[in-house]
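*Asks:* need a structure here:
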Amino acid sequence: MATSISATGLRGGPRSSFHGSWGTSLMGEEYSILAKSVPTGIRVAKPIRLQPMMKNVNEGKGIFAPVVVATRNIIGKKRFNQLRGKAIALHSQVITEFCKSIGADSKQRQGLIRLAKKNGEWLGFLA
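*Replies:* All right, here's what the predicted structure looks like:
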């Protein structure tokens, strides 16, 4: 009487449909065919990264926006941005001097500069 040994090693247990060994599953010819089929020089393109846009959400809005846009169109974008940069720098200096005179720390100064930027956007100065 023949007894069967299952994959678990117990007699009379469930039978396994596995009839090979793990060691020969990817050895010999099959391995070399598989190795040759894998490309060796895969080129992956760099992902396209969009440039961050520092755009004003209130562009064209605000009571001073039409004056700002008309001035930019008259004197040109490059000159306009230079003047705007100088005005912002002067305004930041005024805020800094004010903070020094009242004894505010740098964190409070940064908060005032951020508030000035928000107000400038809201009024249309940054249109």
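*Asks:* Every contact and neighbour count from this point should use C-alpha atoms.
*Replies:* Fine.
*Asks:* Now the element after the lengthiest helix in the chain, going C-ward?
*Replies:* The residue-count maximum for a helix in the chain (DSSP state H) belongs to helix 77-102. Toward the C-terminus, helix 77-102 is succeeded by helix 106-123 as the next helix or strand (DSSP states H and E).
*Asks:* ok so, going back, buried residues of the longest helix of the chain, list them for me.
*Replies:* For helix 77-102, a neighbour-count test (16 or more other Cα atoms under 10 Å) marks F80, I88, S92, I95, T96, C99 as buried.
*Asks:* Distance to I74 added to these, as JSON lines?
*Replies:* Formatted as JSON lines, the buried residues of helix 77-102 follow (distance: Cα to Cα, whole Å):
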{"residue": "F80", "distance to I74": "9"}
{"residue": "I88", "distance to I74": "20"}
{"residue": "S92", "distance to I74": "26"}
{"residue": "I95", "distance to I74": "30"}
{"residue": "T96", "distance to I74": "32"}
{"residue": "C99", "distance to I74": "36"}
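*Asks:* let's see this one next to it:
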Amino acid sequence: LRLDKWLWAARFFKTRALAAEAVAGGKVKVNGERVKAAKMVRVNDAVRIHIGPYEFSVLVLVLSTRRGPAREAAMLYEESETSQSARQELATRLAAEARYAAPATGRPSKQDRRRVIQFKKTRTE
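*Replies:* Here you go, the predicted structure:
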């Protein structure tokens, strides 16, 4: 089964095109290697997925081309304990940072907007 199709079926991405784009951009690795969207995924493959600031480290349990409900999708993989705890810790840290962030005062200037874009680029890499 193609990697992009499995990522879509496992509900990591809303569309196959977004999944393929993430794979092409190096945001998804299989068994520690950068791969293409057409890579055939097998059971017991270790997949590492970067979505925004979060990183998922999962083990493929079941191959499915059907995109079902979230409960079925969660049965396609097993996320490692370290991955879950790291994501939860990051989520709480980001929530705490958001509480203390200065409120936006209208539309940002061109310079401010460029700073925000640059900041977001460095965070996702």
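*Asks:* Could I get the TM-score for this pair?
*Replies:* Overlay of the two chains. TM-score (TM-score structural alignment, normalised by the length of the second structure): 0.26; 58 aligned residues with a Cα RMSD of 4.9 Å.
*Asks:* hang on, the earlier thing: by how many degrees do the longest helix of the first structure and helix 106-123 diverge?
*Replies:* Taking axes from the mean of the first three to the mean of the last three Cα atoms, to 10 degrees, one finds helix 77-102 of the first structure and helix 106-123 inclined to each other by 140 degrees.
*Asks:* Show the secondary-structure elements that helix 77-102 of the first structure is packed against.
*Replies:* For helix 77-102 of the first structure, the packing partners by 3 or more Cα pairs under 8 Å, 6 or more residues apart in numbering; DSSP states H and E come out as helix 106-123.
*Asks:* mind checking how far W8 of the second structure is from A19 of the second structure?
*Replies:* 6 Å (Cα to Cα, to the nearest Å).
*Asks:* let me fix that: R93 of the second structure
*Replies:* Counting by Cα to Cα, the separation of R93 of the second structure from A19 of the second structure is 27 Å.
*Asks:* Of these two, which one has the most company?
*Replies:* Between R93 of the second structure and A19, counted using other Cα atoms under 10 Å, the more crowded position is A19 (23 against 11).
*Asks:* This completes my enquiry, with thanks.
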